[in-house]
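Asks: the amino acid sequence is not available; the structure is as follows:
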């Protein structure tokens, strides 16, 4: 996968960019878990998301938040990381001028950042959030949530409670005009240990369903 470097507000950001052969293919930005707890763009769930989206015909970008790998800057408690994600989306749009479909996906901390980006960028038409940290961070900014998406949670997650994610899902489902798919995985921890194939299958099924509304050229 080609290595890329693009500019962020705190300096250069390191990423891995995988363009689809179709210049009009949908594009997804994939965000990694907490930078202060070992999260990188090479995290297993991030790579699983890349495979699921790529297999369904998406151009993908995953990158390291500031201070991780070769990305410049230092951890900024979410505010700077949201700026990084916005810079990454700007870069994606600049090099994919023929694409008009943009998504965001994230795992844990990355899901929190991704949902904030969703509120700020109306061109994002869909999202996938894995283990969103609803018991650790405030998600009240989703009022209303601007796009439909998928949330996946392990039922044996000891970092983020299943109950808190369920409350978030119910709140989003009460909003008009969007549809939230919610899937749970039995005996599955926060990191989907031994369940990555189940996760990939869940995301792939959801994307196949959503892509039925895409132009046929993008689904091929």
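Replies: Sure thing, it's come through. This one's a predicted model, so the numbers in the text were calculated from it and none came from an experiment. Numbers count the residues shown, from 1 in each chain.

Asks: going forward, measure contacts and count neighbours with C-alpha atoms only.
Replies: OK.

Asks: you'd agree residue 70 is up against residue 16?
Replies: No: proximity of residue 70 to residue 16 does not meet the contact threshold set by Cα atoms under 8 Å, at 11.9 Å.

Asks: which neighbours do these two have in common?
Replies: Common neighbours of residue 70 and residue 16, counting by Cα atoms under 8 Å, 6 or more residues apart in numbering, are absent.

Asks: closest to the centroid, which residue in this structure?
Replies: Geometric centre of the chain, nearest residue: residue 105, 1.2 Å, by Cα atoms, centre = their mean.

Asks: and it, which of the three is it?
Replies: Here residue 105 is recorded as strand under DSSP: H, G, I helix; E, B strand; the rest coil.

Asks: can you name the residues that contact it?
Replies: Residue 105 neighbours (Cα under 8 Å, 6+ apart): 28-31, 49, 111, 114, 127-130.

Asks: now residue 189
Replies: 154-158.

Asks: next: residue 202.
Replies: Contact analysis of residue 202 by Cα under 8 Å, 6+ apart lists residue 183.

Asks: okay, and it sits in which element?
Replies: Element membership for residue 202 (DSSP states H and E) is helix 196-211.

Asks: got the buried residues for that helix?
Replies: 196, 199-200, 202-204, 207, 211 (16 or more other Cα atoms under 10 Å).

Asks: cool, and stretch 71-84?
Replies: Buried residues in stretch 71-84, counted by 16+ other Cα under 10 Å: 71-75, 78, 80-84.

Asks: and if you look at stretch 27-44?
Replies: Neighbour counts over stretch 27-44 (16+ other Cα under 10 Å) mark 27-35, 39-41, 44 as buried.

Asks: so of the residues you listed, which ones are in helices?
Replies: residue 44 (DSSP state H).

Asks: how about the buried residues of stretch 27-44 in JSON lines, adding distance to residue 145?
Replies: Compiled in JSON lines, the buried residues of stretch 27-44 are given as follows (distance: Cα to Cα, whole Å):
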{"residue": "27", "distance to residue 145": "20"}
{"residue": "28", "distance to residue 145": "18"}
{"residue": "29", "distance to residue 145": "18"}
{"residue": "30", "distance to residue 145": "19"}
{"residue": "31", "distance to residue 145": "19"}
{"residue": "32", "distance to residue 145": "21"}
{"residue": "33", "distance to residue 145": "22"}
{"residue": "34", "distance to residue 145": "23"}
{"residue": "35", "distance to residue 145": "25"}
{"residue": "39", "distance to residue 145": "26"}
{"residue": "40", "distance to residue 145": "27"}
{"residue": "41", "distance to residue 145": "26"}
{"residue": "44", "distance to residue 145": "28"}
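
Asks: included below, for side-by-side comparison, is a second structure:
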């Protein structure tokens, strides 16, 4: 799990990178929750998703947005953080230029940033959005959403009400050519306290189906 420092638009960014063994392995970028509410790349959900991708042969990067940990810069309400994520993806692609595919995973604020990034990067073929804050941020940029993915949130989420996530899912499901897998975890709150293992199991199961590691009939 080598520590890496790479250049971002507002200065150096701190990350952890797991290189892939195969030159054409897929790459994954994992984005943390809101920097002003304790979000860092060492959040348990981010850490677990990082290893979920690594175990499946991905080259995977998690990093701290500007102003978090040893990353330089200051919080920029999403615009700068989107630029940070783009720079992070650029960095991974320079390390693995032969990558055959790209995935983006994000938690809460990171899910919002990740879904904006996939709109700008046609090479992104899949996403995992955990507790996307559909009531706090504008998701209308997903017009149309270019990639299939998983949207998963907690049934007891008091930060992002279920109806707001459902409205986002319903809108995306009207689009042709993509498939949105929507899962709601019973008993889980916004931070998946006491439910992180179940969350990662669900995300891993979805990823395995998309990668063809288990049959579609297991869905």
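Replies: Perfect, thanks for sending it. Owing to the predicted nature of the structure, the values given are computational and were not obtained by experimental measurement.

Asks: got a TM-score for the pair?
Replies: Overlay of the two chains. TM-score (TM-score structural alignment, normalised by the length of the second structure): 0.95; 213 aligned residues with a Cα RMSD of 1.0 Å.

Asks: just to revisit the earlier point, let me know the closest of the buried residues of stretch 71-84 of the first structure to residue 143 of the first structure.
Replies: For the buried residues of stretch 71-84 of the first structure, the closest approach to residue 143 of the first structure (Cα to Cα) belongs to residue 82, at 18.0 Å.

Asks: the second structure: matching residues for the helix or strand where the closest one lies?
Replies: For residue 82 of the first structure, the host element (DSSP H and E) is helix 79-95. Following TM-score structural alignment, the aligned partner range for helix 79-95 of the first structure in the second structure is 79-95.

Asks: which residues of the first structure fall in strands?
Replies: Using DSSP state E, the strands of the first structure run over residues 3-8, 11-18, 27-31, 59-63, 102-107, 124-130, 149-154, 180-185.

Asks: can you put those strands in a markdown table and add distance to residue 164 of the first structure?
Replies: Listed next are the strands of the first structure as a markdown table, based on distance: least, Cα to Cα, whole Å:
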| stretch | distance to residue 164 of the first structure |
| --- | --- |
| strand 3-8 | 33 |
| strand 11-18 | 32 |
| strand 27-31 | 21 |
| strand 59-63 | 27 |
| strand 102-107 | 16 |
| strand 124-130 | 13 |
| strand 149-154 | 11 |
| strand 180-185 | 13 |
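
Asks: so for residue 165 of the first structure, which of those strands sits nearest?
Replies: strand 149-154 (7.6 Å).

Asks: helices or strands next to the closest one in the packing?
Replies: strand 124-130, helix 162-173, strand 180-185, helix 196-211 (3 or more Cα pairs under 8 Å, 6 or more residues apart in numbering; DSSP states H and E).

Asks: how big is the offset of the second one relative to the second structure?
Replies: For helix 162-173 of the first structure, the mean distance to aligned residues of the second structure following superposition is 0.6 Å (mean Cα distance after the TM-score superposition for the first structure).

Asks: other residues contacting that helix?
Replies: Contact with helix 162-173 of the first structure is made by 131-135, 139, 142, 144-145, 151, 153-156, 179-180, 182, as judged by Cα under 8 Å, 6+ apart.

Asks: again, 7 Å this time
Replies: Residues outside helix 162-173 of the first structure that contact it (Cα atoms under 7 Å, 6 or more residues apart in numbering): 132, 134-135, 145, 153, 155, 179-180.

Asks: can you check stretch 45-63 of the first structure too?
Replies: 14-20, 25-32, 41, 107, 196, 200, 203-204, 207, 218-219.

Asks: any of the contacts of helix 162-173 of the first structure buried? List them.
Replies: By 16+ other Cα under 10 Å, the contacts of helix 162-173 of the first structure give 132, 134-135, 145, 153, 155, 180 as buried.

Asks: mind putting these in a markdown table, distance to residue 123 of the first structure included?
Replies: Below are these laid out as a markdown table (distance: Cα to Cα, whole Å):
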| residue | distance to residue 123 of the first structure |
| --- | --- |
| 132 | 22 |
| 134 | 24 |
| 135 | 28 |
| 145 | 13 |
| 153 | 26 |
| 155 | 32 |
| 180 | 18 |
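
Asks: after superposition, how close is the helix holding residue 202 of the first structure to the second structure?
Replies: When the second structure is superposed, helix 196-211 of the first structure averages 0.8 Å from its matched positions, counting by mean Cα distance after the TM-score superposition for the first structure.

Asks: between that helix and strand 124-130, how many degrees?
Replies: Relative orientation of helix 196-211 of the first structure versus strand 124-130 (axes from the mean of the first three to the mean of the last three Cα atoms, to 10 degrees): 160 degrees.

Asks: tell me the angle helix 196-211 of the first structure makes with strand 149-154.
Replies: 160 degrees.

Asks: starting at the chain centroid, how far to helix 196-211 of the first structure?
Replies: 13 Å (Cα atoms, centre = their mean, to the nearest Å).

Asks: swap in stretch 174-189 of the first structure?
Replies: A distance of 15 Å separates the C-alpha centroid of stretch 174-189 of the first structure from that of its chain, computed with Cα atoms, centre = their mean.

Asks: buried residues in that stretch?
Replies: For stretch 174-189 of the first structure, a neighbour-count test (16+ other Cα under 10 Å) marks 180, 182, 184-185, 188-189 as buried.
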